[in-house]
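Just a sequence and a predicted model for now, questions to come.
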Amino acid sequence: MSSTPGGLPPQTALHTQRATFTEAYAVLPRATMSDITASRLPGWAETRLWVLARPMTGFAETFSQYLMEVQPGGGSDAPEPDPQAQGVLFVTHGAITLTIEGTAHDLTAGGYAYLPPGCAWTLKATEKALFHWIRKAYVPAPGIAPPAPLVTTDQATAPKVMPDTDGAWATTLFTDPADLAHDMAVTIVTLQPGGVIPFEETHVMEHGLFVLEGKAVYRLNRDWVEVEAGDFMWLRAFCPQACYTGGPGPFRYLLYKDINRHMPLGPIV
């Protein structure tokens, strides 16, 4: 898993980094997640976070993504203020106890949870914990009930190898993408050394990509960008994207995308 954020570069450090914000994508290198860029939330004790993505008109509009850091004993008894919001938690460091509708689940690195809208949940860190919290307003579909809560792990979920890749490219699917109850998917993409995404994907889905392990060179719109563990990429709809791995080990990233719904023909209300 990626190194933890925080701290502050020394006065002797060069300011030159890879942070980029364009009309089609943004790259937040791990160095941007310092002490001075951390935020806090009402109702969360012993907690700070880095806001990696938030809905922005004219950019990516469907989701927010937080990188949460919770000290031992910290957490929240009322974490989600929006009854329309669904969420995904993915733990990268430490340990938490997640209680969903009265049932407690102990999660460590690799732990994954889907939290449907209106779900009652609480969270406490049993040791210093770092986890992603991805939030999206649920879009109902006629005749389809929202999904049930789900708790699993990266380790317990077998990756699905992409066709004609000889195992070089695989995706860990925590939920079934054909299940129309879900209007978002959070997966893990794994590329083995030498693996590539060999064409420029160009599609309507918005993306948040947090690099969990390894390094690669990513094609984003018109640019090639080097990324490594701890970096975050934020892609608006139709941003061309491809990559090839650049390290001796696997390249893995946590991926968000919106799925399975009609395109809104006006402002979402």
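Yes, it's here. Numbering: from 1, shown residues only.

can we go C-alpha only for contacts and neighbour counts from here?
OK.

Not counting its own residues, what contacts the host helix or strand of Gln65?
Taking DSSP states H and E as the definition, Gln65 sits inside strand 64-76. The contact list for strand 64-76 (CA atoms under 8 Å, 6 or more residues apart in numbering) reads 43-55, 122-136, 208.

what's the answer for stretch 202-215, then?
For stretch 202-215, contacts defined as CA under 8 Å, 6+ apart pick out 1-2, 53, 60, 62, 65, 226-241, 245-259.

ok, and here's another one to check against it:
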Amino acid sequence: MTYTFPPGGLPDQSGDPEGTAVFTPAYAVLPACTMRDIVTSHLPGWTDTRAWIIARPLTGFAETFAQYAVEVAPGGGSDTPEPDTRAQAAILVTGGEMTLTIGSQNHTLTSGGYAYIHPGAVWTVRNGGSAPLQFHWIRKRYEPAPGIDTPESFVTSDRDMPVNWMPGTDKWGTTRFVDPADLRHDMHANIVTFLPGGRIPFAETHVMEHGLYVLQGTARYLLNKDWVEVGPGDFMWLRAFCPQACIATGDEPFRYLLYKDVNRHPRLTL
């Protein structure tokens, strides 16, 4: 398993600025080559840290989540990482070593490590190693529901979780860190896997918003009416009901980190 992260750096002056980045009313594509040093942000409450903020709530587009790729230098991190007490988090480590404390529990996460952090949790992040710590961070405000408990935080690893193959195929499956029937959770952050030749054999269209960060491999991806070529480090951002499908290409698995909002009634007012 491999886990891609933004390349950083800066192309030299011979580079061609014409690229494949696109922002439409239905979807956006942020290729890996656009995620350079000059588009990073520094975050209040964090030290020796930079972040690529690749999705944020936008009125009339995708409104439920923010998604970051975060790099922390050795010794850096935060004792107050989350400024919104209503926010929950999903974290996937792609490189380095994370020392994560949730409440009184200490955890060490390395490549493939995954954490869900419940809203209102007291947590800290430190780079406990000698190499840069790199991780993906998804934030969403939790939506309580009557009679349903708030979910608990947990830590696991992509490597310890099975791939749930879709009915009738062993080429398209999902690593689910949360049971889809668990109504405590109003978001899922899954890893989707297509083996070579695998595909979504119809154009999905649904109420869930999506963030899709390509961790490994290549594919042709249908976004609304357009087929785009995507590869490691590319990010796709889909508003609700944007048609989508996928055909894996190449000779290695095509895998991406997928966000979607689930298990709640749509709001009837904005």
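Thanks, I have it. Predicted model, so just to flag it, every value in this text is computed and none were measured.

rewinding a little: buried members of the contacts of stretch 202-215 of structure 1 into ChimeraX, please.
Entered in ChimeraX, the line below selects the buried ones among those, by 16 or more other CA atoms under 10 Å:
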select :1,2,53,60,62,65,226,227,228,229,230,231,232,233,234,235,236,237,239,240,241,245,246,247,250,251,252,253,254,255,256,257,258,259
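
In structure 2, what stretch matches the strand holding Gln65 of structure 1?
Using TM-score structural alignment, strand 64-76 of structure 1 lines up with residues 66-78 of structure 2.

Likewise for stretch 250-264 of structure 1?
Against structure 2, stretch 250-264 of structure 1 falls on residues 253-267 (TM-score structural alignment).

Between the two ends of the matching stretch, what distance do you get?
Start to finish, the residues bounding stretch 253-267 of structure 2 are 37 Å apart (CA to CA, to the nearest Å).

Over to stretch 108-126 of structure 2?
Across its full length, stretch 108-126 of structure 2 reaches 10 Å between end residues, using CA to CA.

again with stretch 38-52 of structure 2
OK, stretch 38-52 of structure 2 end separation, CA to CA: 10 Å.

Now do the buried residues in that stretch.
Within stretch 38-52 of structure 2, the residues scored as buried using 16+ other CA under 10 Å are 40, 46-47, 49-52.

What count of nearby residues applies to Thr57 of structure 1?
For Thr57 of structure 1, the neighbour count with other CA atoms under 10 Å is 8.

Oops, could you answer that again for Thr269 of structure 2 instead?
The burial count for Thr269 of structure 2: 4, using other CA under 10 Å.

So the equivalent of Thr20 of structure 1 over in structure 2 versus Asp234 of structure 2, what's the distance?
Using TM-score structural alignment, the partner of Thr20 of structure 1 in structure 2 is Val22. To Asp234 of structure 2, Val22 of structure 2 is 12 Å away according to CA to CA.

Which helix or strand contains Leu222 of structure 2?
Here Leu222 of structure 2 is assigned to strand 218-223, by DSSP H and E.

Can you name the element that comes right after that strand?
Taking DSSP H and E, what comes next after strand 218-223 of structure 2 is strand 226-230.

other SSEs contacting that next one?
strand 218-223 (3 or more CA pairs under 8 Å, 6 or more residues apart in numbering; DSSP states H and E).

how big's the offset between the strand it packs on and structure 1?
Mean deviation of strand 218-223 of structure 2 relative to structure 1 after superposition (mean CA distance after the TM-score superposition for structure 1): 0.3 Å.

Quick one: residues contacting the counterpart of Arg54 of structure 1 in structure 2.
Aligning on TM-score structural alignment places Arg54 of structure 1 opposite Arg56 in structure 2. For Arg56 of structure 2, the contacting residues are 62-63, 65-67, by CA under 8 Å, 6+ apart.

what about 10 Å?
62-68, 138-140 (CA atoms under 10 Å, 6 or more residues apart in numbering).

next one: Ala121 of structure 2
By CA under 10 Å, 6+ apart, the neighbours of Ala121 of structure 2 are 82, 85-89, 102-103, 152-153.

Any quick PyMOL command for the buried ones out of these?
Only the buried entries of these go into this PyMOL selection, using 16+ other CA under 10 Å:
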select buried, resi 82+86+87+88+89+102+153
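
tell me which of the contacts of Ala121 of structure 2 is nearest to Pro196 of structure 2?
Distance to Pro196 of structure 2, by CA to CA, is smallest for Ala89 among those, at 31.3 Å.

and that closest one, what pairs with it in structure 1?
Aligned partner of Ala89 of structure 2 by TM-score structural alignment: Gly87.

Identify the residue nearest its match in space, chain neighbours excluded?
Counting by CA to CA, 6 or more residues apart in numbering, Gly87 of structure 1 lies nearest to Arg135, which is 4.5 Å off, once chain neighbours are set aside.

where's the one you found, which helix or strand?
Using DSSP H and E, Arg135 of structure 1 falls in strand 121-137.

and that strand, what other elements does it pack with?
If you count contacts as 3 or more CA pairs under 10 Å, 6 or more residues apart in numbering; DSSP states H and E, strand 121-137 of structure 1 packs onto strand 45-53, strand 64-76, strand 85-100, strand 103-108, strand 111-115, strand 184-191, strand 251-258.

Please convert these to TSV, extending it with distance to Glu213 of structure 1.
Converted to TSV, those look like this (distance: least, CA to CA, whole Å):
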stretch	distance to Glu213 of structure 1
strand 45-53	18
strand 64-76	16
strand 85-100	11
strand 103-108	17
strand 111-115	16
strand 184-191	9
strand 251-258	5
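
So which of those is nearest Thr32 of structure 1?
Per CA to CA, nearest to Thr32 of structure 1 of those: strand 45-53, 9.4 Å.

what angle do that closest one and strand 121-137 make?
Counting by axes from the mean of the first three to the mean of the last three CA atoms, to 10 degrees, strand 45-53 of structure 1 lies at 20 degrees to strand 121-137.

which secondary structure elements does strand 45-53 of structure 1 contact?
strand 25-28, strand 64-76, strand 121-137, strand 207-213, strand 232-235.

and if we set it to 7 Å?
Contact here means 3 or more CA pairs under 7 Å, 6 or more residues apart in numbering; DSSP states H and E; on that basis strand 45-53 of structure 1 packs against strand 64-76.

Count residues in the vicinity of the aligned partner of Leu123 of structure 1 in structure 2, would you?
Aligned counterpart of Leu123 of structure 1 in structure 2: Val125 (TM-score structural alignment). Neighbourhood size, Val125 of structure 2 [other CA under 10 Å]: 19.

Right, I'll call it a day here.
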